[in-house]
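Asker: model the following, please.
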Amino acid sequence: MEITFEEKQTVAVLHVVPDRIDASVAIQFKDSFRDLIRDWSGPVVLDLQNVVFLDSSGLGAVVAARKLLGAERPLILSGLSPAVDKVMRLTRMNAVFPIHANVDDALATHGNASAA
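Answerer: Next comes the predicted model:
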């Protein structure tokens, strides 16, 4: 599971490289996420633009990532494909996660707000 870390303003942007987050990589996803944000104290944008498939294990991994951040730090999702967006809507996770069309939109909203 490859996830890259990029620091933008006061926000960490994690780019998910593979096109699937499913049962075969869910544990690796959580471990990679935890390792990347271990020393980060601000909000995190999870860039899912490459992800075209998310199953229940993958959704559980994304929720676990949210819990790793704690209540004080948001996990913002960006770049959802139609299939991933559908999973988020069907499970009502769109009410749990701030979701943006792309990283730039996420940063425009949460980068400025977290810098204040």
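Asker: from now on I want contacts and neighbour counts done on CA atoms only, so please keep to that.
Answerer: Fine.
Asker: residues contacting His110?
Answerer: 11, 43 (Cα atoms under 8 Å, 6 or more residues apart in numbering).
Asker: before we compare anything, build this one as well:
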Amino acid sequence: MDLQAEVRDQALVVAVQENRVDAAVAIQFKDKMREVTATPHERVVMDLSLVDFLDSSGLGAVVAVMKFLAPGRKLELAGLTPTVAKVFRLTRMDTVFTLHDTIESAFSGDADAA
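Answerer: Next up is the predicted model:
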């Protein structure tokens, strides 16, 4: 599981460098996210722009990361591809997460959902 993290405007940006987050990698994804988010940043923005496929296990892993960070830290998602965005809409998780069209819009104050 390849994740790249960088600090931007006092937020931790984690770019998922995989095209699939599914049952085969969900546990590894959660473990790697715990490692990467061990920093004290209150805001964590996950860049999913390279992820073309996310199944229910992948969605569960993203939710698990959100719960791991809560209550003191916020997980936001950016760059959802159409297929991944559809999963969030169908499961109504688009009402749970703050979604941004792009990583740039995550830092311009343009949120799609709260």
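Asker: have a look at structure 1 and report its longest helix.
Answerer: For structure 1, the helix with the greatest residue count under DSSP state H is helix 56-69.
Asker: and the helices in structure 1, which stretches?
Answerer: All helices of structure 1, identified by DSSP H, fall at 26-37, 56-69, 82-90, 103-106, 112-115.
Asker: mind putting the ones you listed in JSON lines, distance to Met1 of structure 1 and mean neighbour count included?
Answerer: Below are the helices of structure 1 laid out as JSON lines (distance: least, Cα to Cα, whole Å; neighbours: other Cα atoms under 10 Å):
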{"stretch": "helix 26-37", "distance to Met1 of structure 1": "6", "mean neighbour count": "18"}
{"stretch": "helix 56-69", "distance to Met1 of structure 1": "12", "mean neighbour count": "18"}
{"stretch": "helix 82-90", "distance to Met1 of structure 1": "18", "mean neighbour count": "15"}
{"stretch": "helix 103-106", "distance to Met1 of structure 1": "20", "mean neighbour count": "18"}
{"stretch": "helix 112-115", "distance to Met1 of structure 1": "29", "mean neighbour count": "12"}
